[in-house]
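Q: Structural data only, the sequence is not supplied:
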């Protein structure tokens, strides 16, 4: 789910980068719902369908769907989430935590139909709207499930070659998806050679702590900085074991660009790669703290349902 605070009037020009004239196109509210977790709005601004969540009188864009082509990823950071494809030792199973309108998961399913793609979304209403308006449907090797991501992983025995984390509610990442204990659960569900890609907002005070926390469990960290026309996003790729060298990544990127039906070239993305040393105080604040659960995991799991609900 895309994290960016924008008023809808600026959405097309700022988020989609389709120009000031397009921002004046007629916008139609297709449906709104007040779910247990979100105030959800679905708009149409041809050719796009846009899902937003309301928070403090602002609208946060969660997903953008090009109705003319279901393999277009209009928001740049979503394209770079697929950079994980060149890091994974193999690509047979992919898990996404934070589905939103399901655009990244669906793109990967359409591009790699033989890989098993599982997308987890907390809010059942969001999943229902993604099926209704965003071209998402149940197919072989593509599964949608309404669950909390941490609970799902804690109760699963499956392992994945790629785990994508893009779980936001408005401007916030749920606390239980930011801790060292959570990333340890994620690591435990990675197959050999597995990799994690996560959308991390660089404009939050917790950015340095978030990166340091990831690095406490998955020491190899690389950044892909993207721009949506109004601000920057950081896609963080993290993994265990030896560093993937640039030449090796280039070889894999070229091979998988040819092997898979990819709209967005992995080889082109590689040019944006930046290695991160979490011990380098010029890159990461030395005072940043590793985020941890402050109570027993069983209590954490019991509290998730209550925590996930909307604030009054």
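A: Now that the structure is in, tell me what you want to look at. All figures in this text were calculated on a predicted structure; none of them were measured in a lab.
Q: CA atoms for contacts and neighbours, from now on please.
A: Noted.
Q: Please, where are all the strands along the protein?
A: Along the chain, the stretches classed as strands by DSSP state E are 5-6, 28-34, 39-45, 48-55, 58-66, 93-97, 116-121, 142-146, 160-165, 190-200, 220-227, 232-239, 273-276.
Q: got CSV for those strands, with distance to residue 84 and mean neighbour count too?
A: Supplementary listing: the strands of the chain in CSV, determined by distance: least, Cα to Cα, whole Å; neighbours: other Cα atoms under 10 Å:
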stretch, distance to residue 84, mean neighbour count
strand 5-6, 26, 16
strand 28-34, 33, 13
strand 39-45, 29, 20
strand 48-55, 25, 22
strand 58-66, 20, 24
strand 93-97, 10, 24
strand 116-121, 14, 23
strand 142-146, 18, 19
strand 160-165, 7, 26
strand 190-200, 6, 23
strand 220-227, 11, 19
strand 232-239, 7, 24
strand 273-276, 12, 15
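Q: putting a second one here so we can go through both:
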């Protein structure tokens, strides 16, 4: 079976960077080459890219499946420190389905909609990563921007929108622009929040920051220094909740977070309102979204 997998991945062109891993599954979808690999106790989803070492999109620790492996996934839970209750959650980008399944347990009353453009990703999430839909979790196979446009036309609104779509190299450029974020804002409730998974070390850092500020005003950066992880936490309100309130919420969430191996105080200390970018940076628009800046040297 393993030799068969090697032959398949050679045909798909994904073996060059994955030969050292135990390849569990490979397939070529409409959008990308996808692999599921095993490394020690971790089972991981990989989107093939032009990079020598493509980043893992999702990992599950098979010895403790609820434990959140990635820092960025933990940082997304900053949304709960800012807004402890949410009835309707929208997740753009599925990966292995870790976030919807975690939020389902943390928020027992919430309805969660996951939007994923690639049906192969959804299929793999179900087959390998225990992603399960039910009356509280729904999956829509559609481009995230198209979904939000249609949601606005149908007057749908969400308390919390999580932007977590990646194509393997970076965020799809049409999900980074001012026009897109304005559409996102249209489907937010009055006290709704957005948590967007981006990178603090990207050449687009200042452009992205200026773009979010142009739509939402001041926002919190939630990030780890000296890593690539950065969550933009923006709100539909003109003023941000003060840090002491967020700290109080962190203390309330700690027991629930323990199940997932998450330290809520660690997340709290990643919050900063600091504007550490050039506020005169150009705003990303549908006409100006420089793809050449998506990759670092």
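A: Received the coordinates, thanks. Model, not experiment: these values are computed from the prediction.
Q: tm score of chain vs chain?
A: Here the superposed chains carry a TM-score of 0.82, computed using TM-score structural alignment, normalised by the length of structure 2; 267 aligned residues with a Cα RMSD of 2.3 Å.
Q: Put together a markdown table for the strands of structure 1, with distance to residue 130 of structure 1 on each row.
A: A markdown table is the format used below for the strands of structure 1 (distance: least, Cα to Cα, whole Å):
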| stretch | distance to residue 130 of structure 1 |
| --- | --- |
| strand 5-6 | 21 |
| strand 28-34 | 12 |
| strand 39-45 | 10 |
| strand 48-55 | 9 |
| strand 58-66 | 9 |
| strand 93-97 | 15 |
| strand 116-121 | 11 |
| strand 142-146 | 10 |
| strand 160-165 | 18 |
| strand 190-200 | 20 |
| strand 220-227 | 25 |
| strand 232-239 | 23 |
| strand 273-276 | 31 |
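Q: Out of these, which is closest to residue 152 of structure 1?
A: Among the strands of structure 1, strand 116-121 comes nearest to residue 152 of structure 1, with 8.1 Å by Cα to Cα.
Q: What residues in structure 2 pair up with that closest one?
A: With TM-score structural alignment applied, strand 116-121 of structure 1 matches the range 111-116 in structure 2.
Q: what does that stretch contact?
A: With Cα atoms under 8 Å, 6 or more residues apart in numbering as the test, stretch 111-116 of structure 2 has contacts from 87-94, 100, 104, 122, 136-144, 147.
Q: what does stretch 86-100 of structure 1 give?
A: Contacts of stretch 86-100 of structure 1 (Cα under 8 Å, 6+ apart): 1, 62-63, 85, 105, 114-122, 126-127, 130, 149, 159-168, 192-195, 244, 249, 252-253, 256, 266.
Q: now stretch 136-153 of structure 2
A: Outside stretch 136-153 of structure 2, the residues that touch it by Cα under 8 Å, 6+ apart are 92-93, 100, 104, 110-119, 133, 157, 174-175, 180, 183-184, 186-187.
Q: one more time with 7 Å, if that's ok
A: Stretch 136-153 of structure 2 is contacted by residues 92, 110-119, 175, 180, 183-184, 186-187 when judged by Cα atoms under 7 Å, 6 or more residues apart in numbering.
Q: which parts of that stretch are buried?
A: 137, 139, 140, 142, 143, 144, 145, 147, 148, 149, 151, 152 (16 or more other Cα atoms under 10 Å).
Q: and those as JSON lines, adding distance to residue 71 of structure 2?
A: Formatted as JSON lines, those follow (distance: Cα to Cα, whole Å):
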{"residue": "137", "distance to residue 71 of structure 2": "24"}
{"residue": "139", "distance to residue 71 of structure 2": "24"}
{"residue": "140", "distance to residue 71 of structure 2": "26"}
{"residue": "142", "distance to residue 71 of structure 2": "27"}
{"residue": "143", "distance to residue 71 of structure 2": "26"}
{"residue": "144", "distance to residue 71 of structure 2": "23"}
{"residue": "145", "distance to residue 71 of structure 2": "26"}
{"residue": "147", "distance to residue 71 of structure 2": "28"}
{"residue": "148", "distance to residue 71 of structure 2": "27"}
{"residue": "149", "distance to residue 71 of structure 2": "30"}
{"residue": "151", "distance to residue 71 of structure 2": "30"}
{"residue": "152", "distance to residue 71 of structure 2": "32"}
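Q: So which of the residues you listed is the closest to residue 24 of structure 2?
A: Closest to residue 24 of structure 2, out of all of the buried residues of stretch 136-153 of structure 2 and judged by Cα to Cα, is residue 139, at 24.3 Å.
Q: Read off where stretch 69-82 of structure 1 ends up in structure 2.
A: Against structure 2, stretch 69-82 of structure 1 falls on residues 64-77 (TM-score structural alignment).
Q: what's the first-to-last distance across that stretch?
A: For stretch 64-77 of structure 2, the separation between the terminal residues is 19 Å (Cα to Cα, to the nearest Å).
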